Structure formats: C-alpha cells, structure tokens
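# Predicted model and sequence follow; I will ask about them next.
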Amino acid sequence: MGEGDGLYAYPFSNSPFGIFVNEDLIKKAGQTDPQTLVDSGKWTYDEAEKIAAATAAETGKQGLVVRDFDYKAWENLASVWDAWGAAPWSADGKTCTLTDPKMVDAMTWIHDAVFQDKAMPGPGTTADFFAGESAMTITQISRASALDDSFKWELLPLPSGPAGHQNVIGQAGIGVLAKGKNAAIAADFLAYFTDPENAAKLAAYFPRRVSRS
C-alpha cells in the first residue's frame, strides 16, 4: 500500500545470509576447517579466499560462490562489500558511491579473488554448491532446501573484513498495487496470506525477526 510518497508491503521474510562450507572438499584439499577460524576469531574474507583458492586448485572444483551473482545481479555482492563498510550509493540514495575508496578496495578484493587467485568462478562459469561443485557458497539460509547428506557441510557466519563482521539479511514482501485490474481480489488474498495460520506456515520456510515487548 502507499501513503504519500511511500510504498509499503507486508514483510514475510528477513532471511539472513551465511556461508555454507563443503567440509569434504576442504578436507580433501588439506585445508583448515573454517570452523576453527570462526572459533579463534580469525574467520575473515582473506582467510576464506585462501581456503577457496587452494581447494579449487587441488580438487578441480570451484572455490567461493556468491549465489545468484553470475556477473548480473551485482546487488548480491552486498554480502561481501558490507565487510569493507562499502555501499553503492549514499545513505540518502542521491549519490553513486561505487568509486569511493572502500568500494574500490572491496571490488579490488573480488577482482583479485576471481582473476588472480581463482578463488571465485570467472564470468560464464557456474557452480552449484548444493550439487557438490564448490567449496563454499554465500546465500540465505532460507534458500538451502537442496542440501542433503551427499556431503558433509556446515553453516558459518559471514567472514569479517576491514570493517569487521557484518550481518546481512535479505528481505521479501508482498503488497497490492492499487492500480491493478483486480486490486480488491489481491487485497483479499493478501489478508488470507498474512492471517495468523498462514503466517505460521510461512515461518517454517522464511525466517523472520520477531519483536517482543
């Protein structure tokens, strides 16, 4: 719904991003278990990149995959550049900040990981972590339904960067466009979609942050 210049929708998911790790591939490559780095406070993007590059070189698989990036959906790299304290635009949304030093540093790190160290897939190369084709993937926990017991895996927090550890969430909402041909029917569906019973069903698949008073 809209109010003045604002546009609103019912938020049914606030799914956090994490990094899934194929423990079997990393062990095969003789690399350090990333969980030990998490435990020691040394889980950084630099360390993740080293492990990913070495595992890719040793196994012939891919290293670190930012899911759904594919050199098309650049906004998915927010899970990486946030660790540099970078952003593609200013807080007020009026100024492009892709050339700011922090963003340049973040994109340089990504460039080197791809083209220099081969830690990330290059353009035109796809790898499905859930099919065992890469050592790590960054994605939302609500999008990991394809995981099974075909290999040993673990879920870790996003690595830290120069700006420290950052929590990143992906949000999804559903709304009704007043100018639609069937706005009234759509509004009825939205009411059904968001009633207590169906909201509980959604919560089984889409993590949400619940406020408590």
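Arrived safely, thanks for sending. Please read these numbers as outputs of a predicted model, since none were measured by experiment.
# Every contact and neighbour count from this point should use C-alpha atoms.
Fine.
# Tell me, how many residues neighbour residue 187?
Burial of residue 187, expressed as a neighbour count using other Cα atoms under 10 Å, amounts to 16.
# okay, pairing it with this:
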Amino acid sequence: MLNFICAAVLNVLWRTILLRPFKLVTVFLHEASHAIACKLTCGKVEGIQVHGDEGGTTQTRGGIYWIILPAGYLGSSLWGMLLILASTNLLTARIAAGCFLAALIIVLFVAENWTLRGLCIGFIVFLGVTWVLQETTKFRILRYIILFIGIMNSLFSVYDIYDDLISRRVHSSDAEKFAEVCPCPCNGVGWGVIWGLISFLFLCGAMYLALVILS
C-alpha cells in the first residue's frame, strides 16, 4: 500500500520544487551507474557532474562503450528496485542508507561542480539526521525515506527515458550514441523504447516483490 501512496504523492508533486533534490539524486545515480560500468570494464572516470536543470555528465576514457552507455538509465532503474526492496526491512534499510551515505561521501571528493557537491552534502546531512532520529526517538521514518527515494528513482528513470529518447529524441542522448556503436538495426528511439520497457519492468517487479515480502 505504501508503494502506491508514494507513487500517488510523487505524481501530484512531480512538477513542484519540492521534488527537485530527489530528482537530482536520480540524476546522480544515473551518472554514477555510467561511472561504475566504466570502472567494471577497465576504463577511467575523469569526472562527474550533476546540473541544476536535472541534467548530468560523466567523462570517461576507455572501457566498453556499449556497456557504459545503457548503464545510466538501466542502472538507475536497478538502484530504484534495490532501494524499494531494501525498504521492506529495517536492517536492509539501514544497510541501504549506509551504502548511500558512503557513495555520497566518495562522490563529494570527485565531483566537478558545486551542484553535485551541494547535493552530496545536503543528502549526507538529511540521511544522517533521519538515521539519528530513527535510532534515538520514536520518529522512525528511515524505511519510508529509502522507499520514497527508490520509487522516485524508478519513476524518474522511466519518465526520463520517455522524455529524452522517445517523445523528443535528443540527438546527443545515450540511446542515439548507442545506436551508432551497436550493430543492431534499432535507432535511438528503438533503443529508448527497449530501455523504457526494461526500466518499467524493474519498477513493477520491485513493487510486486515488496508486496510479497510485506504480506
């Protein structure tokens, strides 16, 4: 039930400034996924930026390009799924929050612009305060914060794929670049549809599994 309440709240507040920090977190996870894919394929990450207009860039050198390109959207969807599932239990929510805090601290030192640095500092403080309240008071909301970030990440990933790759076809998008290096006949829009379906399946699968775990 909480999954659907969070989704409804997000739908109502989608275009308000209240969700801007959470959208920027999703952009951060998108760019972090590119960076992780680059590292896993023996490339070098030269810098990560998150911009105030909800855009972002990851400068990489080397690695396997056709793995790095789709890792942004699909990796972001995977993070959303993992956070939703982690929210079903207090222990896993603590682990997710701890991992998230560690990632933010690491990225704080490699960030190349103040938007990303400010985002990292803001969420480090936000999650730290939430965790302290969780452990020392009756204000126990850590699980719900992790759930909210997970659903926000999943929904924004699906929306971003539709907006960037399908509805208005940005020619510098990851999908257009992927179409250039992949021998398959799909163009950027085709890859956008495929990635969008995969991201939507991640979201549906996460919500279904969360309901099963909590039932």
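Sure thing, it's come through. It should be emphasised that the depicted structure is a prediction, and the values quoted were computed from it without experimental measurement.
# what TM-score do we get after superposing?
The TM-score (TM-score structural alignment, normalised by the length of structure 1) is 0.26; 97 aligned residues with a Cα RMSD of 5.9 Å.
# what comes up buried for the helix or strand hosting residue 36 of structure 2?
Using DSSP states H and E, residue 36 of structure 2 sits within helix 20-40. Residues of helix 20-40 of structure 2 classed as buried under the neighbour-count rule (16 or more other Cα atoms under 10 Å) are 20, 22-39.
# elements contacting the longest helix seen in structure 1?
Among the elements of structure 1 assigned as helix by DSSP state H, the one spanning the most residues is helix 45-59. When contacts are defined as 3 or more Cα pairs under 8 Å, 6 or more residues apart in numbering; DSSP states H and E, helix 45-59 of structure 1 sits against helix 23-28, strand 62-66, strand 134-140.
# I'd like to know which elements the helix holding residue 36 of structure 2 is packed against.
Partner elements for helix 20-40 of structure 2 (3+ Cα pairs under 8 Å, 6+ apart): strand 44-50, strand 56-61, helix 65-86, helix 114-136, helix 142-161.
# closest one to residue 12 of structure 2 among the ones you listed?
Taking Cα to Cα, helix 142-161 is the member of the helices and strands packed on helix 20-40 of structure 2 nearest to residue 12 of structure 2, at 12.4 Å.
# Would you mind identifying the next helix or strand past that closest one?
With elements assigned by DSSP H and E, the helix or strand that comes after helix 142-161 of structure 2 is helix 174-181.
# got the angle between that next one and helix 142-161?
In this structure, helix 174-181 of structure 2 runs at an angle of 50 degrees to helix 142-161, with axes from the mean of the first three to the mean of the last three Cα atoms, to 10 degrees as the basis.
# can I get the helices and strands packed on helix 45-59 of structure 1 in CSV with mean neighbour count and distance to residue 14 of structure 1?
Formatted as CSV, the helices and strands packed on helix 45-59 of structure 1 follow (neighbours: other Cα atoms under 10 Å; distance: least, Cα to Cα, whole Å):
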stretch, mean neighbour count, distance to residue 14 of structure 1
helix 23-28, 18, 27
strand 62-66, 28, 19
strand 134-140, 26, 9
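# between these, which one is nearest to residue 192 of structure 1?
Each of those has some distance to residue 192 of structure 1 by Cα to Cα; the shortest is strand 134-140, at 26.1 Å.
# for the closest one, packing partners?
Using 3+ Cα pairs under 8 Å, 6+ apart as the contact criterion, the secondary-structure elements in contact with strand 134-140 of structure 1 are strand 10-22, helix 23-28, helix 45-59, strand 62-66.
# can we see that at 10 Å?
Helices and strands touching strand 134-140 of structure 1, by 3 or more Cα pairs under 10 Å, 6 or more residues apart in numbering; DSSP states H and E, are strand 10-22, helix 23-28, helix 45-59, strand 62-66, helix 78-81, strand 153-156, strand 169-174.
# could I get the helices and strands packed on helix 20-40 of structure 2 as TSV with distance to residue 214 of structure 2?
Output for those, formatted as TSV (distance: least, Cα to Cα, whole Å):
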stretch	distance to residue 214 of structure 2
strand 44-50	35
strand 56-61	35
helix 65-86	10
helix 114-136	20
helix 142-161	13
